[in-house]
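**Student:** give me coordinates for this.
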Amino acid sequence: MADDVFDFRPGAQVPLAGAPGQTAATHALASAAYRDSDIEKILDANNDWHQSKVKPGKLALFKPNLGEAFSRAVQVRMLGGGRAPLIQSFGIEPQVVVEHCLAASRIRRHRDSWLTAVMALCGLIFLPGLIVWLLVFQLRRVINKSTGRRSSTLASALLLGFAVLAVIFLVKLPFTGFWSWYGRAAVVAPVIGWVWARRICERTAQDLRDRWSGLLSGGGVGPKIPEAVPTHPNETGAEQLRQGLAKLSAEQQSNSVFYAGPKGILGMGTRWGSWQLAEELVPREPGKEINPFRSWDVIRAIHDQLRMLERGPLHTGGFPKPSIRHWIVTPIGENAGGVSRPSGTNVEAFQIKPHEVQRICNDQQFGSGDRHYLGVQFTLWDGQLVITMLITVTVLHETLRIEVTGHALGPVHPLFTSKPSPEKKTVAKPIRFWETKSITLPVVKPDEVVRLAVRAPFTWYPPLLDFLGGSLALPEPFGLRHAWADKPWRHRFMADDALRTATPVLRVVHAAAIKVLEENGVNTDKFGSRSGALSGQIQDVSPRKADVYDA
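**Tutor:** Prediction:
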């Protein structure tokens, strides 16, 4: 299979940083791997078309937090064996996000190995006491599901009451001898283990929060994933991980995209504008025929002129250097649950070969099959805004049509750009009880220590944890960038940037096409008139749902 030919770089793959201008969106998504908030928070980032879901587990004590669930889901979806094809993540470096997920999982595994030892020494040996304490915390967790203050007070009273009973049990045991000392140890050892586990959890939680904050501040510590670098030929796990990262990078560079009807081109956003220039091909001189040319000749001329977009007559800034590529667009259903990438002799390492791109451009203009588009893409606002203008040229009978469409992908949801902040609580002062003060709560709460300690022995087999505690189901077809993207129209400057791009691109496209027509003996009077009309019309451009037809 051609899609399997992706590992074209020999040797160990060294993780690379994000490309210039794409760090903000990349780091925002990567920060989710280090977060310790509730898993349901991810549902706030659902957009109109892509809905993440939280699969419930069997026991609340095993429920993962957002960082644990996000890291696990992204790793399985993007590196798992036999995974489904991914949608390109324009504006970010998906490999960097995956590497941070791997690094976060590695930090948690190190913590869990210590917690497993604590559970073995202070819990497994004194199993009866551990079970009783866990039942109390589980009951307290059930009571705490209610957000009312009364239920919270009841949960605290339950824990305090059991602690009092435990002290009474230690003082007056109903039996003597060995079992009396074992009973005392069974009550005390889980408490000692909890204190020990809390110190381990707080140290790790602070490390994760520092990385979370560092990513959103523009710096931070880079991901460390030594398990992705094989040290000898028999290290199959590291080799598979290295190949998975290489495959991810190769698929990100694919020139094949998918059009999902009203959802637009997946990964590029919805089509917000469309401008068409369609006129008859008439010879410039009566009695003579025009010189034969093909759609590819026009597209190639447009491609050359678009490379000059970053240049202008005035020294006033202007366009940054755009990415100009030939895209092959495959139609899929609006609610398709997955995609299938082209394969065969015309595909190599997820790239459709140039001769096949040229053939599709010239031949597949009507009826079923893939279509060719020339795209000029701007990545702005540190990767938070991706503007794509697509150009296609078709010739049917004696009519040449040049269509320019605008696509815009907005910033990642604000959930991913929020920094960690300590949780605070307002309480009354001990002496001046009529006054209040604000206190900072611990980073790791008592219930969280119990949850992490209970989960730790099961981390060696993640599917069991998914069954017991639940997991995060990612939206399909999945791509890191478009799954959690907002619309750009809520941000005034981003909307302005998208709208301002259309006019100069349209004029360059028309000028290049008309020049090719003139060189081949075509009368361009009607083309010039229509181009002038469109040039005036586009100055009053406004975003709309161009893929939704009132029919």
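
**Student:** only C-alpha atoms from now on, for both contacts and neighbour counts.
**Tutor:** Will do.

**Student:** and the residue positioned nearest the centre of the chain, what is it in contact with?
**Tutor:** Geometric centre of the chain, nearest residue: residue 480, 2.5 Å, by CA atoms, centre = their mean. Under the criterion of CA atoms under 8 Å, 6 or more residues apart in numbering, the neighbours of residue 480 are 87-89, 94.

**Student:** one more to put side by side:
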Amino acid sequence: MAHDGFDFSPGAQVPLQGSAGQTAATHALASAAYRDSPVEEIVKADSEAHKSSVSKGRVSLFEPNLGEAFSRAVQTRMLGGGRAALIQSFGMEPQTVVEHCLAANHIRKERDTRLTLVTVLFGVLFLPGTLLWIGVFQLRRTLAGSKDKKAGAIGGALLLGVAALAVVFLVALPFTGFLGWYLRGVIVAPVVGWLLAKRICETTAKDLRARWSDLLDGGGLGAKVPEAVPGHPDETAREELRHGLEKLTAEQRSNAIFYAGPKEILGMGTRWGSWQLAEELVAKDADKEIHQFRSYDVIRVMHDQLKMLERGPLNSGGFPKPEVKHWIVRPVGEKAGSVSRPEGQDVETFQVKGHEIQRICNHQQFGSGDRHYLGVQFTLWDGQLVITMMITVTVLHETLRIEVTGHALGPVNSLFTSKPSPKTVTKPKTVRFWETTTHNLPLVEPKEAVRLAIRAPFTWYPPILDFLGGKLSLPEPFGLRHVWAEEPWRHRFMADDAMRAATPVLRVAHNAALRVLSENGVDTERFGNRSSFLSGAIQDPSPK
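**Tutor:** Alright, predicted model coming up:
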């Protein structure tokens, strides 16, 4: 059984808090696995700080489309052996996206198996004709991609010319006997194989598009990944895949995150506000000393109070149930190519243990090392908006500082929310020429059927396809959500939600801190005045 020193066995299955109904972002990203648009479109959807790249291959006929490249890249990055640590994808379930990538690859493998059989029977056995037709299609594809319109027209004319010569050669063939019939097969068999391949591709294309559409409509068929269900102990590949999916979910639940300079906390989106309360610790009674307390004592009371944010004096809807969590923030470089999660006896299944959280909170407040933050996270808009308020408490000499920062992660790029549209052509009517009629075209064009048939025999070893046709390279450090997230400020209601969440969180954090200070003999007058000032200032989030 594959393992990394962790026990990822599922045990009792408990749903993640707040995960119900938050499927929009998950389904939008999962739909990319079934798409058939050009792969270059995904580069346009990248966020400004995280850019993916598409490497060009040696032969354009082997180029992957968006779904093929996305599924291959995500599967390799999220489940590959010895992979680097992943950034959490807040507001969604990355395992679901990976499972849909595996399911899409499984559907394509079944199609490619049938295409390979057709290629062998009608292509390899009649190789001279196959090479001739492939050469014509490759030349036509190259000319069609040229910016010169005349070159594209020449490519189409070339294909028609070769087809006409083939018909003439077929009729006026000078050979007889077996050689004559074989030469006729050399010309006819690749065309018959192409017709069969086109039919196979059309059926699969309809299936993939139906799954794409169903995901964006809010559900549809779940991802079926038979490769992740071991049938017996000797199926090590399936066991490793199952283990990889469980490890992915465990890492998603990790309480360790990364701060990358101007890129802020990776995966949490833009930091749009910061409010600091810092005052001197003075005893309430001059004759008595302050009772000893630590930063974690303040944090613990804040934690308990913030979990009550969903309750209010009025029945007005208000906050959904927030996720209040202790975070350990690790600093990394702005241009870091990878991140590493904490390891050792104080970490279990990617979770920093409670006693280590307390130690970091109380002692690592100055200088190098990890830092502690208390996070309040709201997942809204069906998972498309994630608002996170991060709180840290530090005590240096006689000054206690409470800092609250607001982070907002916006919706996934609109590329992932676009539904499939049928391929149509509009033509004038024969009699009523002033009127037009629209007809649906096949989903798979002739050149697409040729591309898929040529790629099919090589899918058993994907690195060959990467070399010949190119591949999608994902940006690092990689997380499924933040790479393709848009700014929430483009949506008025999302921006309002982010700003409205700040004031209640700030007030609850300050009130909890004032309560702890008062119980430990601290004069809270200055803290109260400063808190009132910040409570007013937070209501004016003007650019500064």
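
**Student:** please state their TM-score.
**Tutor:** Their TM-score after superposition, calculated using TM-score structural alignment, normalised by the length of the second structure, is reported as 0.97; 542 aligned residues with a CA RMSD of 1.9 Å.

**Student:** for residue 516 of the first structure, which non-adjacent residue is closest in space?
**Tutor:** residue 298 (6.3 Å; CA to CA, 6 or more residues apart in numbering).

**Student:** re earlier: mind putting the contacts of residue 480 of the first structure into JSON lines with distance to residue 323 of the first structure and secondary structure?
**Tutor:** Conversion of the contacts of residue 480 of the first structure to JSON lines gives the following (distance: CA to CA, whole Å; DSSP: H, G, I helix; E, B strand; the rest coil):
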{"residue": "87", "distance to residue 323 of the first structure": "18", "secondary structure": "coil"}
{"residue": "88", "distance to residue 323 of the first structure": "14", "secondary structure": "coil"}
{"residue": "89", "distance to residue 323 of the first structure": "14", "secondary structure": "coil"}
{"residue": "94", "distance to residue 323 of the first structure": "18", "secondary structure": "helix"}
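
**Student:** what's the neighbour count on residue 179 of the first structure?
**Tutor:** Residue 179 of the first structure sits with 13 neighbouring residues when counted by other CA atoms under 10 Å.

**Student:** that one: which element?
**Tutor:** helix 178-216 (DSSP states H and E).

**Student:** and that helix, how far from the chain's centre?
**Tutor:** 32 Å (CA atoms, centre = their mean, to the nearest Å).

**Student:** that helix vs the second structure, average distance?
**Tutor:** By mean CA distance after the TM-score superposition for the first structure, the fitted helix 178-216 of the first structure averages 0.5 Å away from its aligned residues in the second structure.

**Student:** right, and residue 294 of the first structure touches residue 363 too?
**Tutor:** No: shown here, residue 294 of the first structure and residue 363 do not form a contact pair, counting by CA atoms under 8 Å, at 9.4 Å.

**Student:** helices of the stretch 1-150 of the first structure, residue ranges please.
**Tutor:** Remark: helices assigned in the stretch 1-150 of the first structure by DSSP state H, counting those that start in this stretch are 23-31, 66-79, 94-119, 127-144, 149-171.

**Student:** the stretch 201-350 of the first structure now?
**Tutor:** Going by DSSP H, counting those that start in this stretch, the stretch 201-350 of the first structure shows helices at 236-252, 295-306.

**Student:** show me the one of those that comes nearest residue 453 of the first structure.
**Tutor:** Closest approach to residue 453 of the first structure among the helices of the stretch 201-350 of the first structure is made by helix 236-252 (27.0 Å; CA to CA).
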